[in-house]
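S.K.: got a sequence here, can you model it:
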Amino acid sequence: MQRRIQELESELGRVPIKQAPAQKPPVQLAPSLLDPFATHKEDTVTTSTKLGGTFHVHNESSECGVGREGGIPRSVTHKTRVFGQSHWINGIVLFLGIPSLIESHFRGETSRAVVGIQRCKSLARTIKFQRRPAARHLPPIPDLPPKDVADSLIDCYLRTIESVYRILHIPTFRRDYDAIWSSDTPPNTAFMVQLKLVLAIGAAMHDTKFSLRTSAIRWVYEAQNWLSDPAFKSRLNIQTLQISLLLLFAREATGIGEDMVWVSAGSLLRTAIHMGLNRDPSFLPTRSFFEAEMRRRLWNTILEALVRTSLLSGGPPLLSLSDFNTAPPGNFADEQLTDDDSTPAPDAEFTQASVAIALHATFPLRLAVTKFLNDFGAHGTYDETLRIDAELRTAYRALCHTLQGYTSSTGPTPSRFALRVIDFQMLRYQSALHVPFFGPSLKVAAYAYSRTVVVDNSLRMWNIVCPASLRAHGAAAEEEGEIGRDDLSRLAICGSGFHCAVSMQAALLIAVELRTQLQEAASLSPPTLRPDLVAAVEENKAWLLRRIEAGETNIKGYLLLCVVTTQIDALTRGLEKEEMLRLCLEAAEESEEVCFPLLEAMVAQGRDGGGDSGILTGLGTPEGGVEDWEFMVTDALFELGGVDGMSWMFGQESGQGQGGPLPW
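M.R.: As a prediction, the model looks like this:
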């Protein structure tokens, strides 16, 4: 044996030793991922005004120049918050000329404009205080409205939000709902919370004045309080996920912490991952067909909520396609889910899940858009923007083709609400890609395509929220219920969040385009503006006033648009700077004079126990009557330091009630 070992050693010694091949260098990561600022020089523009406070606009040097003309706004810092590129505040640089025009006149604390702003903010704080529920009534109580009203609110929800985002199993929900009215057995608390959130969302579309706002706010507070109970493990179930999703939509509908929904959506995502919803049920222990399909539906809706809130808030989605393998929902009608032998309908056949399935096909691209705009170190080039734009348009055309195939069939078809909401969303994703280049495009011809996309999409989004058929009827439309029969228009008027903020941004971008056209005009004859753009801005101003009449307490969006439209009119007439200044100041003062009586009426209504107090005469009105709800505690459940679509712009931050400056 020893001799054999020696022979082997001798043979090994005669074998030439090969050098190990040189190790290939690792794949080079993009410099922006290794160090986001390594090759991207940023130019921060700081603006501070009496009405706006201090804002830091972080511009990136572009291929076409540096600074305001060629720099691309990548984010905005305000107080303790940083807003990514998809947040509409990145357009703040487009309004820096207005404060420089009238800043000196607003420095005086006794000016009519400043006094008017303070008066309106004081009333707004009082109204919010009156609307908040008493702490002792925060636990869920059976204070349902009469059955006919509750039926109407449920129908509002089912034909709108549920038609796009699948959350509930409708037959099960209706069975449990009917049992509440027909049985003496106390209802399940979790279902009562779920039901009240459905009612709260439906209330935002019940009428054009949001007459049930006070009840809807209370229902949302009850749900948030119930979810905050520390019984975490016992609530890791499908019903709690449904309640959490409904709460996101209800907060937007009622304007309760709607600006911080992105934070809550992230928490919900992690809860769902903890429960394994990011793994397709086929890879998990055996579950019923019903549970497997509901998990797919809920995961899909959670993904939709995540990218939607990311787009609105300017926050990164913090998710990638490699984080899940859950398949999209199957094309089943709700009634089929209780039959384990059910087979999905053909793709061309419309079911209650078809809209969600069609929209899901575009999810990878929409996720890519939010990551491209809002991820840390996002410094996408214009060429990359155009590439994603082309891919998004292709996906949009395919989506339209799919949905149009359903509408041309003789069977069930998608609701008008669903079609318009999807159209609105896809246009918003396209527009968000180009808004960072909109400011530079006003002076740099290389970005002209972005200018066209932003203006055209803004006009199209406005026409979706406020169709021509409603505008043609004017004030009579509301009287005759024309607007009332349009669920999306009602939601945009009475609700908060996505549709409201995007519609407001669309009007401001159109206003900037009009102002720029006037400043670019080189002609001896009066300039001619596109009538449809002018009409859109004026209509948006009237729309903002309708929102205040429906219970919105923040008047500053209306004030801003009044000043901007006045400036456009002055430029059209060729007025001198001093005359323009005088008219802008008058516009600000007049807007406050219009809004102040509306806010006063809201305060009086709350003081007299008005609002929707008379509606709580259905199941289990709270002991002591609704007057108990008038005395409220601080908004501890929702005091997240958030800022809504417009209020922070004027220093009127949600839940804090302290007035502050406005950046225009």
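
S.K.: for the rest of this, base every contact and every neighbour count on C-alpha atoms.
M.R.: Fine.

S.K.: state whether residue 583 is indeed within a strand.
M.R.: No: note on residue 583: no strand contains this position according to DSSP: H, G, I helix; E, B strand; the rest coil, which reports helix.

S.K.: that one contacts residue 566, correct?
M.R.: Yes: under the criterion of CA atoms under 8 Å, residue 583 makes contact with residue 566 at 6.8 Å.

S.K.: tally of neighbours for the closest residue to residue 544 other than its chain neighbours?
M.R.: Counting by CA to CA, 6 or more residues apart in numbering, residue 544 lies nearest to residue 558, which is 5.7 Å off, once chain neighbours are set aside. Using other CA atoms under 10 Å as the criterion, residue 558 is surrounded by 24 other residues.

S.K.: second input sequence below; structure requested for side-by-side comparison:
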Amino acid sequence: MTDPEVPEIVECPARRTRRRSPKSCEQCRKRKLRCDRGLPCRPCKRSRGALQCSYSPNTTRDAASSSEAPRRASQYASNSEGQADVAIVLDSLKFGREQFHSAGYHPPGAGDQAKNNNANNSSSDLFPRPQIRVGTLETDKTRLFGRAHWVHALAQFNLIEKLQFLGPTALNGLQEGMASLCREVASRRSSLKHHRTLELNEPLPGLAGTLPPKATCDQLLSNYWRFFEPIFRVLHRDAFDEEYDSYWAGSTKPSTGFILKLSMVLGLGAVVHQDLAESGRIRGLAKSWLYAVQWWLMGPMEKTARCLDGVQTFCLAVLLRQASSLGGATSISTDSMMKLAMSMGLHLDPDGFSVYGPFERELRRRIWHTVLELTVMTSLDTTLPLLITPDDYNCRPPLNLSDAKFGPNSEEMPQARSSVSGFTDSSTQLLLQKSLVRRLYAVRRMNGIQKPLSYEETIELGKELKMQCRDIASFFYSRMSGTEDCDDRDACEFHRKFLDSYLRRYILFLHRPFGIQARKDPRYHLARKTCLECCQIVSSHAAGLILPQKVTDEFCLMAIRGSGLFKGPLSQDVVIHLGLEVVTQLEEERGLRIPGEPATPTSCADPLIQMSQAGRQPLIDTLRHILGQLRQIIALGQPSCKRYLLLSAAMVHIKELEAGSSNPLPAALSQLTECLQDCSELLRLASADYSQPVTDSDPAWSDEVSPDWSDTLGLFGFDFDLLVG
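M.R.: This next block holds a predicted model:
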């Protein structure tokens, strides 16, 4: 009988042990590194030994655990038509240095279907994808090849897979020999190109020496981070600040891409700089910086700009040209920027490229949507057809994350915040992105050669954009009223005015053709009313502009110095339509009088006429205020005379109509003559002030920098004499 207190001892069978098959590549096992089981794996890519990355015959690779590594070429699945659904990103085939590397592209969400096709359909090996990597984003050049490119035909041969019969030892030796030959060919190729090509190490020699002192750069950089970067996401703040600090510390030699990006950032910061003299000096320098950027982007060595640095610099250059009224064919530059971005595959969602880390994926999404926004904005301003549709890209919007939450070394992205839960560095861009598809459609219909939008379509599209304006107002109201934490109210107010003016610009352009027809056809009265509302709201943003007093509103500063959209409440579109509305009301009022009767006190006693006069008086006051500010802007040295001349003539026309004149044209022409004389005198005085030598305690500014860059810029081929409007 056994004791219940003592448990019965049961003999266990001998434990069977077995040696697990290795999963890492042979190179990582020797170096004792963590392998992601790719082919080639990430550690081998970083060591520039991707061609030597190999696995022993008894290696088992867990496909499920290597989600961020590319699969073997023969394991890629074909689509339903039997053709490979693939877009290739290749480096520039710099043998040895870039080692003939690229990466396959998988449409996001198609991974599970591809795995099933691999398991059930052996024909997937008929169209293998090349198994090559993409180099480091900040240094290596990348290029996207479509299905018609010869590299797809080359990929079908899949040389490495076909040589597996040689065995691992012979194959590894062959790969090592190929790597050695690649390095030799790269060296000879670079030497030959160096002798045949005129290389320009610095687009503008001594550009770094023209940058202002660090204290000034810090202020301008802060302006950029506060006002421009939240709307047009181009840079990662922490990563850029790290390079910026290293540049001033002198610890590392800055790259050409960084210097050019910094110069564009400083130029944008100067647009909203409070010190008018300092701002004018920096913006004068920015003209030369912009020339250097354009030379680097589209000069003889334009292939060096085929990288993220190049696209970022391109975006900043397009922004600077418009925000600082530097003129030129902006639409041509924007089209080139779009082509450069698409050649690098930015229009494809980065989740389909397994070689990109979390940081690179998020940065590519931000930059692509900025490229899209700038392209749509330029097409709207120039009225040229938009050459892209939503069907041409599948890159998803960026995450709602602040830059401090992730960086270049992040292994995974943190949880993104919803638009309701809080504000981040990307919230403003995402707020604007919500209406992107509708605005793409609106611009294509307005500027295309196809059948224009009908009145019903215009009203419906306008309603959707009005709702977006309401969402923008609600978003910023919640931030500034205390519901959300707002640490920079000036920046929030700038963003609110900018986004509101931007979207109402679309609404105005959509309704304007029908609003003009409403003068004779009352069926379009709603379009006329909508145009008037848009212009009144946008023009109200200039209420705080009271020159020649100091301007403290950054949005008004941008309106003074910008062009196109960046003119905001001072744009021709607002001025012309407000004037047209007043003239239309006066013509309607004249219809209430007896034909030929002047504006006598008896006729003006009509209550309906009195109501009409009271209703248009705020519009006349707004136009009179804008007219005075446009004259002061010319006196400041801004050669923008077109709006001043048009509005002066319109105000005289309105005055003559109010007096009952039947022919206001002679008075308007006389006023134009006087205004031309006034503009000539104002510009003469501004030129005299501008030609005075610069005095500054800093020798870097007093000896070398001059605010008059017209002679120098003439050598660069820019015609800045036509900067009107």
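
S.K.: before we move on, the earlier item: neighbour-wise, which of residue 583 and residue 566 of structure 1 wins?
M.R.: Neighbours were counted for residue 583 of structure 1 and for residue 566 using other CA under 10 Å; residue 566 has more, 20 against 17.

S.K.: that one corresponds to which position in structure 2?
M.R.: Under the alignment (TM-score structural alignment), residue 566 of structure 1 maps onto residue 652 of structure 2.

S.K.: just the element for its match, please.
M.R.: In this assignment (DSSP states H and E), residue 652 of structure 2 forms part of helix 642-658.

S.K.: ok, now residue 711 of structure 2?
M.R.: Assigned by DSSP H and E, residue 711 of structure 2 falls within helix 710-715.

S.K.: what's the mean deviation for that helix versus structure 1?
M.R.: In this overlay with structure 1, the average offset of helix 710-715 of structure 2 from its partner residues is 4.5 Å by mean CA distance after the TM-score superposition for structure 1.

S.K.: now do that helix: distance to the chain's middle.
M.R.: What separates the centre of helix 710-715 of structure 2 from the centre of its chain is 29 Å, taken as CA atoms, centre = their mean, to the nearest Å.

S.K.: show me what that helix is in contact with.
M.R.: Contacts made with helix 710-715 of structure 2 from outside it, assessed by CA atoms under 8 Å, 6 or more residues apart in numbering, are listed as 287-288, 720.

S.K.: let's go with 10 Å and repeat that
M.R.: 284, 287-288, 291, 718-721 (CA atoms under 10 Å, 6 or more residues apart in numbering).

S.K.: before we move on, the earlier item: can you list the buried residues in the helix holding residue 652 of structure 2?
M.R.: Across helix 642-658 of structure 2, burial judged by 16 or more other CA atoms under 10 Å covers 643-658.

S.K.: and if you look at stretch 273-280 of structure 2?
M.R.: When neighbours are counted by 16+ other CA under 10 Å, the buried residues of stretch 273-280 of structure 2 are found to be 273-274, 276, 279-280.

S.K.: also stretch 342-353 of structure 1?
M.R.: By neighbour count on 16+ other CA under 10 Å, the buried set for stretch 342-353 of structure 1 is 349-353.

S.K.: again, but for stretch 352-372 of structure 1
M.R.: Neighbour counts over stretch 352-372 of structure 1 (16+ other CA under 10 Å) mark 352-360, 362-363, 365-372 as buried.

S.K.: structure 2: matching residues for that stretch?
M.R.: Counting by TM-score structural alignment, stretch 352-372 of structure 1 falls onto residues 425-445 of structure 2.

S.K.: start to end distance for the matching stretch?
M.R.: Stretch 425-445 of structure 2 has an end-to-end distance of 33 Å (criterion: CA to CA, to the nearest Å).

S.K.: now do that stretch: distance to the chain's middle.
M.R.: Per CA atoms, centre = their mean, the centroid offset for stretch 425-445 of structure 2 relative to its chain is 12 Å.

S.K.: got it, and stretch 333-348 of structure 1?
M.R.: Mean-position distance between stretch 333-348 of structure 1 and its chain equals 32 Å (CA atoms, centre = their mean).

S.K.: residues contacting that stretch, please?
M.R.: When contacts are defined by CA under 10 Å, 6+ apart, stretch 333-348 of structure 1 is touched by residues 168-172, 288-294, 329-332, 350-354, 357-358, 402-403, 405-406, 409.

S.K.: buried subset of these?
M.R.: 168-170, 289, 292-294, 329-332, 350-354, 357-358, 402-403, 406.

S.K.: for residue 608 of structure 2, give me its contacts.
M.R.: Residues counted as contacts of residue 608 of structure 2 (CA under 10 Å, 6+ apart) are 589, 592, 614.
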